[in-house]
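**Q** missing the sequence, but the structure's below:
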């Protein structure tokens, strides 16, 4: 899912982009309305997050220009103003959702995914160039399908739903082994070990967080 984030506070925008990217979204951060319009002329996005308090062309004006140009892109307005009048103004201007600062990144992610689903965007879990096809349950790296066992697939699917965030060992055990609990205490570690070998060439790795569980993340070249 490709997200256009328009936020003039550089530190906040960079932080939000990193949080969303760790969760499998592709984010482009722009700091002004004119930059956002230019990006939309050359690239495709699935959803946009607009800060109302932009300098020059504010978020409501930017939204109006998008709608005047025929853009049907789902838009979530982000603002420090949480009054009813502000929300009504944003929705009347053509916004699809509204979130007041401060907010929880989990809620922002959930709202963006909901907007994308309503717009018919395929919400496929991704980490780097690795993706899960929900329709078939198959994992692909670029265009190549990975050969995984059912237990490996179940474990990787759980990790891919939360890229960059830990999933507990107990949850992974339940998903991988279901109603047939393993007799060996290190059974999950065995599945993780096999997965790591199959992911070596993908640029994605599974990291062990002692006391917390495991997470999957993209390994970027230095």
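**A** Received it, and whenever you're ready, just let me know what you need. On a predicted model such as this, the values are computed, not experimentally measured, just so you know.

**Q** going forward, measure contacts between C-alpha atoms and count neighbours the same way
**A** Fine.

**Q** Quick check: chain neighbours aside, which residue is closest to the residue nearest to the spatial centre of the chain?
**A** In the chain, the centroid-proximal residue (Cα atoms, centre = their mean) is residue 25; its distance is 3.2 Å. Spatial nearest neighbour of residue 25, chain neighbours left out: residue 1 (5.4 Å); criterion: Cα to Cα, 6 or more residues apart in numbering.

**Q** take a look at this one as well, against the first:
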């Protein structure tokens, strides 16, 4: 998942971001409410982790503004404000969960897995294209029965291509959905990662699944089957 963490405690934010990255997620960190709101509106995130006590704009105001702009990105609040009133306020204004500080990283990861399960129907967590099998929850990938080891970024690329099967996706679309806010769009990193993904997935097999569409972008061809 591409996750935005809005948290002003830098040490805690670094700890959470490292844990999310190790778990296979892509994580951007913003330390104040106004910047967090702006980033959330333009960043195309799957999930927002939102502190309540933030400089410039508190977490509840960030959440209210997101919903008023019809941004429906799922939000988990992480806060030391753990009295019943604050929990209810957060949930009533559109958060899907409220995690009280301090918490264990494993608990946060479990909450995120719960969000993933709710985001996908259970029968759509396992996908197949030709002889390629992908488990979106366990992140296991195989081709013709052989395990394919992907980096976090390569898996995120594959997941995005699967979500847009038989559609051409541009470099700009990949940038919005898969890369972080500090990425230099002028670099060739996306091309390099796609080359590595194709090398692992397609090289040595009769049927290529990922194709370059010259001047437009990339496409994963094939019918995605669930289950």
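**A** Perfect, thanks for sending it. Being a predicted model, the structure only gives us computed values, none of them experimental.

**Q** how much space is there between the residue nearest to residue 25 of structure 1 and residue 33 of structure 1?
**A** Distance from residue 1 of structure 1 to residue 33 of structure 1, counting by Cα to Cα, to the nearest Å: 21 Å.

**Q** and what of residue 53 of structure 1?
**A** 11 Å.

**Q** now do residue 80 of structure 1
**A** Counting by Cα to Cα, the gap from residue 80 of structure 1 to residue 33 of structure 1 is 18 Å.

**Q** Kindly report the same for residue 175 of structure 1.
**A** Counting by Cα to Cα - residue 175 of structure 1 and residue 33 of structure 1 are separated by 45 Å.

**Q** Which one's more surrounded, those two?
**A** Set side by side, residue 175 of structure 1 and residue 33 show more neighbours around residue 33, with 25 against 18, by other Cα atoms under 10 Å.

**Q** tell me what whatever helix or strand residue 112 of structure 1 lives in is packed against?
**A** Using DSSP states H and E, residue 112 of structure 1 sits in helix 105-118. Packing contacts for helix 105-118 of structure 1, counted by 3 or more Cα pairs under 8 Å, 6 or more residues apart in numbering; DSSP states H and E, involve helix 10-22, strand 47-51.

**Q** export the ones you listed to CSV and tack on distance to residue 153 of structure 1?
**A** Shown next, in CSV, are those (distance: least, Cα to Cα, whole Å):
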stretch, distance to residue 153 of structure 1
helix 10-22, 20
strand 47-51, 29
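
**Q** now, of the ones you listed, which is deepest in the fold?
**A** Across those, the average number of neighbours (mean count of other Cα atoms under 10 Å) peaks for strand 47-51, which reaches a mean of 25.

**Q** on contacts alone, who are the packing partners of it?
**A** Looks like strand 47-51 of structure 1 contacts strand 2-6, strand 75-79, helix 105-118 (3+ Cα pairs under 8 Å, 6+ apart).

**Q** still on that earlier bit, find the residues that touch each one of residue 53 and residue 33 of structure 1.
**A** residue 59 (Cα atoms under 8 Å, 6 or more residues apart in numbering).

**Q** Please render the helices and strands packed on strand 47-51 of structure 1 as CSV that adds mean neighbour count and distance to residue 196 of structure 1 to the earlier fields.
**A** Below are those laid out as CSV (neighbours: other Cα atoms under 10 Å; distance: least, Cα to Cα, whole Å):
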stretch, mean neighbour count, distance to residue 196 of structure 1
strand 2-6, 22, 27
strand 75-79, 24, 37
helix 105-118, 16, 27
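
**Q** I'd like the ones you listed laid out as JSON lines, including distance to residue 127 of structure 1.
**A** Formatted as JSON lines, these follow (distance: least, Cα to Cα, whole Å):
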{"stretch": "strand 2-6", "distance to residue 127 of structure 1": "13"}
{"stretch": "strand 75-79", "distance to residue 127 of structure 1": "24"}
{"stretch": "helix 105-118", "distance to residue 127 of structure 1": "15"}
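
**Q** picking up where we left off before, can you tell me how far the residue nearest to the centre of structure 1 sits from residue 171 of structure 1?
**A** Taken as Cα to Cα, the span from residue 25 of structure 1 to residue 171 of structure 1 is 24 Å.
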